[in-house]
Structures are given as structure tokens and as C-alpha cells.
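>>> Any chance you can model this:
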Amino acid sequence: MTGLKAILIDDENPALMQLERLIEADGRVRVAGKYTQAQSAMEHLEAEKAEVIFLDIEMPEMNGLEAAERLRMIDPDVLIVYVTAYNHYAVEAFERNALDYLLKPVEPERLAKTVNRLEAQLLLQKSAVQEKDSKEPMILCFKQLSWNENQGAGGEIKWRTQKAQEMFAFLVHHRNKRVTKEIILRTLWPELPVDKAVTQLHTSVYQVRKILKSRGSGIRVDYAYDSYRLVMGNVQTDVDLFQQVAGRQEVVTLREWESLDRALSLYRGDYLEEHDYFWAKPLAEELRLKFIKASLLSVEYERKTGKELRAIQRMEALILLEPFSEELCRMLIALYASSGNYASLVRYYEAFVLFLREELDTSPEDQTAQLYKNLMSY
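Predicted coordinates:
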């Protein structure tokens, strides 16, 4: 939970500074802003998300309890921790759905317990969001064609024939667009005479429609103008959700990073990877490159905002996807060095050198070797 973002509000500067020192000493929370007026904190929250607000109750211009209500109007998910010199405020604080309260002067041990509660609550919130997302109707295309829907009939689809499965995959590939019967026949049954191919097509369409009807998803196969079309209705694919976010050119705010992180988590493997359909390979390569580019964008944000461990984990996953990449190698060893993890730096670089020698009978580029030498000289 390192990097938990907080805003501090107290009308007295010395109290703000003391709380900031205690928070920094704990090390699990990052102070994104501190304010002596609640209005300034509201403007901050409107521009940039924070997970928690440490809020003084006794303030002259706006009572802390009132300020909390207005802050929650901006972000209903923000957690509130009241800070007060009077114990009798605690009951009212909890009635206002505060996560916790701290009595002044704040003790380090008491603050640590509050941060523990913050971490636990945020994990619960994240799990609830993931559970909700997992129940949204969705066709999954990354790695393996499968179904994730709120009716509880998700998972791998049991097809009677592989061609019926490919027919469905091909229609999903062209979802909501008409595909002529000629193109389908030429793509899926190029080796068969036309009459036999048409028979196979009709059989496969029947099986697809039967599966769709049994699942009650609202998806249907439409036929008109000698063409077929898969009408998706409100059901999306993981590829749709991925593409909506992964094409961004920069990540500036925490919310942008969180959105990109969720999109990247959808990429469980290459597009229809386990099925090896030749017609899917161009899109698979396009999505793979987009995933790498978006991942590097996320790594850059994580590196700049103190999330180096997350950046390293993401880079290590990318290396598994592109093990020959010298550029990724240089980025990873630089991250290892900046985080002080020289043992991992040496272990990975030596493995990379051995991998290139055994697989390609070559050595790292001069730029990569020189960077390694420079990093190890510090």
C-alpha cells in the first residue's frame, strides 16, 4: 500500500506540520497536500484523487464535520480520519461514517493503527470493485475465448465442434459488423467445395445460435443481405475495454494511472492466443504492441511517483513477453539500480547475457553493456 495518498486539513500550521512529520515517519502514506482551509482542499480533490483525508474538526470558517460532507460530495469513496483535541467528538465522528479519529497530540503508535485500518478498508473496497467488475457480462478474447457473465454461466464455452467455436470467434472478431457469407466461407472452409462449405457454415451458425440462446445473454446472430452479424447488445469484450484506455498518450494523474492499470490487467495473454487462428494474428500483434507501449507509459508514471516496486514488477512481466528486447533490458536494470536492488540487477543481466548467447549466439549491444558497467560503478 506504499504511496497511499492523503490530504491534511487543519487551521493551525504547527498541527499540520506535526501530523505530516508523523505520517512521513510511518512511511506508508504520502501527503499530497496540506491546507489550513477546507475550501482549498476541496479544489485539490476536484483536480486530483486522494484516498484519505485527515481532517481537523474544530475549524473557524467551516466545521470539520460539515467539510467532510462536502468533500464526500466530490468523491464518495474518500476515507475520512478526524483529528480532534476533544474525545467527545469521537461518537459524532463515527456517526458521520468516519473511518477513524485521532486525538491531539497524535501519538505515532495510534497513527500506525489508523494507517492499518486505512489499508484494510482500501483492500476491501478494491475487492468489492473487482467482484462487481467480474460480474459484468463480457466476452473474453485475451489468451482464450471464454465468457464472463453475471448469470453465473461463465468460463470456457463447451462447443460441439472446433469450427463452431471458430465461427463464433470470427463473428466476435467482427462484432456488430456484417461479414459476407463469401468471406466466411473463404476464411473458415477454404479447402472445401462450396456446397460442403455452405453446409458446414449452416451447421456452425445453428450451433452458435443454440449456445447463445442457452445462455440468455441477449447476443444474437443476425442474417441479412447474404451476410452474418453478431449483435452484441450491451455485452462488451475485454478487448473493447482494453482499447478504450490503452491508447492514451500520457498518464499525468492518479486516476489516469488507475484506469490504465485496470485496462492492462485485462491482458491475460495475446489475442485468441490459445486458438492460433491465422486471421486473428494481425490484430493480436497490434494489441500486443499497444499493451507494451501502455505498460511502459504506466512504468514511467510509477517511477516518477515512488511506485518503483510496482514499476519493476511490470517490467519483469514485460521481459517475459519480449525476452530479447535490449530496450526493456536497459529499462529494467536502470530500475533495479534506482531502487538499490543490485543483487537482482546482476542476476537478471547475467541471465540476459546467457540467454542471448544460447538463443541467438550473440552478446548485448554496446549501449546495454555500457549502461550495465556504469550502473555497477556507482
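>>> only C-alpha atoms for contact and neighbour calcs from this point on.
Will do.
>>> need the contact list for Lys135.
148-150 (Cα atoms under 8 Å, 6 or more residues apart in numbering).
>>> Specify the local secondary structure of Leu192.
On the three-state scheme (DSSP: H, G, I helix; E, B strand; the rest coil), Leu192 is labelled coil.
>>> Next one: it from Phe278, what distance?
17 Å (Cα to Cα, to the nearest Å).
>>> And those two? Which one has more around it.
More neighbours surround Leu192 than the other of Leu192 and Phe278, with 13 against 9 (other Cα atoms under 10 Å).
>>> For that one, give me its contacts.
Here Leu192 is in contact with no residue (Cα under 8 Å, 6+ apart).
>>> again, but for the one 5 residues further on
Ala197 makes contact with 185, 189 under the criterion Cα under 8 Å, 6+ apart.
>>> Next: Ala128.
Neighbours of Ala128 in contact, by Cα under 8 Å, 6+ apart: none.
>>> did I read that right, it in a strand?
No: using three-state DSSP, the assignment for Ala128 is helix, not a strand.
>>> Check this structure and tell me which residue is nearest its centre.
Arg262 (1.9 Å; Cα atoms, centre = their mean).
>>> That one and Leu318, how far apart?
From Arg262 to Leu318 the distance is 16 Å (Cα to Cα).
>>> Next: Thr180.
Distance from Thr180 to Leu318, by Cα to Cα: 38 Å.
>>> Among these two, which residue is more densely surrounded?
Counted by other Cα under 10 Å, Thr180 and Leu318 do not tie: Leu318 has more neighbours, with 19 against 15.
>>> Now show me the structure for the sequence below, then we'll compare the two:
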Amino acid sequence: MRALLVDDEPLALEYLKKKLEYDIGGVNIVGLCSNPYDVVETAVKERPDVVFLDIHMPEMNGLELGEQLQAAVPRIEIVFITGHDQYAVRAFELYALDYILKPVRMDRLRLTVQRLRDKFQEGPDHSETAKTPLFLCFNQLRFQLPGMEPQTLKWRTSKAQELFAYLLHHRERTVDRDTLIELLWPDFEVSRATQQLYTTIYHIRQTLAKAGLTTVRIIKGELETGYRLTIGGAQVDTEEWEQRLKRLGAIDITTVGEHEQVMEQFAGNYLGEYEYLWAEYERERIRLLWQQHAENLARFYMHHGNTKAAIDVNRRIQRQIPDREETYLTLMKLYDALGDKSGVEEQYWLLATRMKELELALPPKISEWYGQWIRLRSSVLEEEATIHFKSIDSAADK
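Alright, predicted model coming up:
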């Protein structure tokens, strides 16, 4: 077990080093730091399994330093050493494995070392090869590990789910504490809302840990002004989809298959299952990107005379955006081009029913087109009927 010891008192460092290396044994001390500003650099260089960290240091709070360590070396274990047990709750919010009260007792130190050994024997989640997740934000918030099926995080409360979604939405940026309180507990008095925030952050950390998402961390911002979600090497499917969309070239015979794949990858609106008002702008932005791409693909098929493919794309647009009147008219024209009378009437009936539910009148251009189609069809039917009866009369005369 590789350990880094941090305390602003050199004597305390030497005492702890002796207890761990000689009295208990099996602990390799890779560094002693009395200057808190050297700790993160030393941890990145030495990659210790655990840091024994004094909470009270004159130049930097040990809790703040613990968050910096977890951001720099995500799978590192932290044992806080303190003379005041009121820091215990904050320590465990940081996912500290343990905390030890000063003066350090030998039996208590042995217990902590045993806990560490047990922890390191649990499995590969604590190794450098921890699997990187993909967060799924199309429609429902889930995550997926390589080679596994998508999973849903088991949130303790709906507030915990929304807070995590909001921090994921603003990932790698510190969100002000007051902003989070106003978002989730606007009617609570400040002290109560603050406590709710601390508790919810704790539950989120617990949920992430149970799911094995060891590279995903919530870090407290500078001067404790807010929180930042760091996701390590994790990806977000909506972001990956947008990047792939931007890399596509113009639609032609050679690229149309890839354009189809990207259109199909759009699996629903951004966080569409949840009524988060703060997500509405991003939801609409991504939806419009998809809509414009799908419409371009439909026009390509229409231009090349592939009417059935154009219908398939427009019906997909219709399912995703049922209030877009233009799609109904486009489909009516496409079905008419195929001579599919029932297809035209189905689209007109669907739109008429929807507009009636909304207590709105049909758009004039659609009513006019359908009226012309009915009249033209009636005249065609009359002409066909006339020809039919003439052929019957002619046959009878013979």
C-alpha cells in the first residue's frame, strides 16, 4: 500500500510515518508534505493509493485540498486526521474512507489500515483501468459502461436526479450555490435550503459510487461558492451525436447511408422525459439541428425520385415533431405522387383532428391544397366513370 502523509507539523508527519511503516507495517510511505501547495503535484507524480491528510493547516483547509486531490487523482483514497469531530460529516461528503481524531491512537490507526486493505481487495473499480461511462441524455438520463447494456441510476429523490442532471448539463463548470438553491428550493429559508443542498450532494455522491462511476466527481468550487461536476474521460451521447453531425459531408449517393445512421441515432429529445425548464433551450437547439438535417435528407430523396424514402423520413419527423403543420402537407403531396389516396386522406385527417383538439383552424394553404386535390380527384373519377360507361354502351351495341 502506497501512502502520502500531509500535515503542517513535521513531528506529526514523522510520528505517523513510524507508526505506519514499522509498528503496523505493509505501508510504503511515498511522500511527506508539510506544505499543502506541494500535495497535488506530489500525488500526481507518486500516484499513492491513500493520502493521510490533516484537516487543519494554516494556509489551506484540508477539506478543500481533499477535493483537489480527488479531481487530480480520481481513485485515490483519503483518510482525514482532525482534532475536531464536527468535520466528520464534511469528510464523508468527500468520500473519505475514514477520519481519525488526534491524538492518533494505535488501535484506531490499525483499524483504518485494515479498512484500506479490505477496500483495495474489493475489485477492479479501484484500479487505473476503471471503465469510462457514456451518459445517455436522449429522452431519459442513463449511463452505459463499455460492453454493457444502458443502466438507470437509482436516485434517492427526484431532487437528487435533477441536481445531477443540472450539474451534468453544466459539466466542468462551477455552478454557484445560490443558483442551485434557487433552482431546487426557491421557497425554503436559506439555512434549510443550504442543508438540503449539502444532503442532496451527499446522496448523489453515494449513488455514483454504488454505480461504480469512480471517474465522475462533484467538486466544491473555490471559496465554497458552488459545485462542479467533473466527468473525467466520460462522454455524453448528445454531444457525441452533434459532433458526428458536424463532421458529415454533403449528402450524395456515397454518403447518404451515414446521414441515415446519424438521423436514426437521435433517440428522443434532450432529457425529454423530464419537465426541466432549464433544459428547454438545449432541448430545442438539438431538436432543430436534427430537424434541419432530416429535412435536408428528405429533400435529397425527393430530388432523386425516391418518394418512398422521402415519406419514411418525413414520417419520422412527424413522430418527433407532431405540431409541425408543414410535414403533413409534404406527406400529402408525396402520397399523391404515389397515387396513394388513403395516405393523403390519412394525413389530412390527422392534422384536422390535431388542430381541432387545439381549437385551431386548419392553415389556409393546406385547406386549399386538399380542396384542389378533392376537386381534381372528383373530375378524374367522373372522367373515368364516363369512359367506363361509354365502353359498356359500346359493348352492348355490338
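>>> so where in the first structure does stretch 29-43 of the second structure end up aligned?
Using TM-score structural alignment, stretch 29-43 of the second structure lines up with nothing in the first structure.
>>> Endpoints of that stretch, how far apart?
Start-to-end, stretch 29-43 of the second structure (Cα to Cα) is 12 Å.
>>> other SSEs contacting the longest helix seen in the second structure?
Longest helix in the second structure, counting residues (DSSP state H): helix 364-397. Taking 3 or more Cα pairs under 8 Å, 6 or more residues apart in numbering; DSSP states H and E as contact, there are no helices or strands that helix 364-397 of the second structure lies on.
>>> Give me the buried stretch members for it, please.
366, 370, 373 (16 or more other Cα atoms under 10 Å).
>>> Translate the first one into the numbering of the first structure.
Ile366 of the second structure maps onto Thr368 in the first structure, with residues paired by TM-score structural alignment.
>>> residue contacts, its match?
Per Cα under 8 Å, 6+ apart, neighbours of Thr368 of the first structure: 326, 329-330.
>>> And the helices in the stretch 51-200 of the second structure?
Per DSSP state H, counting those that start in this stretch, the stretch 51-200 of the second structure carries helices over the ranges 62-72, 88-93, 106-120, 158-169, 177-184, 190-210.
>>> now swap in the stretch 201-350 of the second structure and tell me
Counting by DSSP H, counting those that start in this stretch, the helices of the stretch 201-350 of the second structure are 237-247, 256-265, 280-303, 307-320, 325-337, 341-357.
>>> Show me the one of those that comes nearest Leu32 of the second structure.
helix 237-247 (42.0 Å; Cα to Cα).
>>> leaving aside the residues next to it on the chain, what's closest to Arg229 of the first structure?
Arg178 (4.6 Å; Cα to Cα, 6 or more residues apart in numbering).
>>> Surely that neighbour touches Val231?
No: between Arg178 of the first structure and Val231 there is no contact under Cα atoms under 8 Å: 9.5 Å.
>>> and for the two, which residues touch both?
In contact with both Arg178 of the first structure and Val231: no residue, using Cα under 8 Å, 6+ apart.
>>> re earlier: okay, the helices of the stretch 51-200 of the second structure in JSON lines with distance to Arg377 of the second structure next?
Listed next are the helices of the stretch 51-200 of the second structure as JSON lines, based on distance: least, Cα to Cα, whole Å:
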{"stretch": "helix 62-72", "distance to Arg377 of the second structure": "70"}
{"stretch": "helix 88-93", "distance to Arg377 of the second structure": "72"}
{"stretch": "helix 106-120", "distance to Arg377 of the second structure": "77"}
{"stretch": "helix 158-169", "distance to Arg377 of the second structure": "53"}
{"stretch": "helix 177-184", "distance to Arg377 of the second structure": "57"}
{"stretch": "helix 190-210", "distance to Arg377 of the second structure": "63"}
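>>> winner for burial among those?
helix 62-72 (a mean of 20; mean count of other Cα atoms under 10 Å).
>>> So which other helices or strands are in contact with that one?
Using 3+ Cα pairs under 8 Å, 6+ apart, helix 62-72 of the second structure sits against helix 39-46, strand 50-54, strand 217-220.
>>> Just say which of the ones you listed is most tucked in.
Comparing these by mean count of other Cα under 10 Å gives strand 50-54 as most buried, with a mean of 25.
>>> in the second structure, what residues pair with stretch 138-145 of the first structure?
So stretch 138-145 of the first structure is aligned with residues 134-141, judged by TM-score structural alignment.
>>> Tell me how far the matching stretch lies from the chain's centre.
5 Å (Cα atoms, centre = their mean, to the nearest Å).
>>> which residues sit against that stretch?
Here stretch 134-141 of the second structure has contacts from 142-145, 152, 165, 234-238, 266-274, using Cα under 8 Å, 6+ apart.
>>> ditto for stretch 306-325 of the second structure
Residues contacting stretch 306-325 of the second structure (Cα under 8 Å, 6+ apart): 268, 291, 294-295, 297-299, 301-302, 327-328, 330-331, 334-335, 337-338, 351.
>>> Report how many residues lie close to the spatially closest residue to Leu332 of the first structure that is not a sequence neighbour.
If the residues on either side of it in the chain are set aside, Leu332 of the first structure comes closest to Met315, at 6.2 Å by Cα to Cα, 6+ apart. Neighbourhood size, Met315 of the first structure [other Cα under 10 Å]: 23.
>>> Tell me which helix or strand Glu20 of the first structure sits in.
helix 13-26 (DSSP states H and E).
>>> The helix or strand following that helix corresponds to what range in the second structure?
Sequence-wise, the next helix or strand downstream of helix 13-26 of the first structure (DSSP H and E) is strand 29-35. Counting by TM-score structural alignment, strand 29-35 of the first structure pairs with no residue of the second structure.
>>> do the same with stretch 66-84 of the first structure
By TM-score structural alignment, stretch 66-84 of the first structure lines up with nothing in the second structure.
>>> From start to finish, how long is that stretch in a straight line?
14 Å.
>>> By neighbour count, which bits of that stretch are buried? Give me those.
67-68, 71, 75, 78-84.
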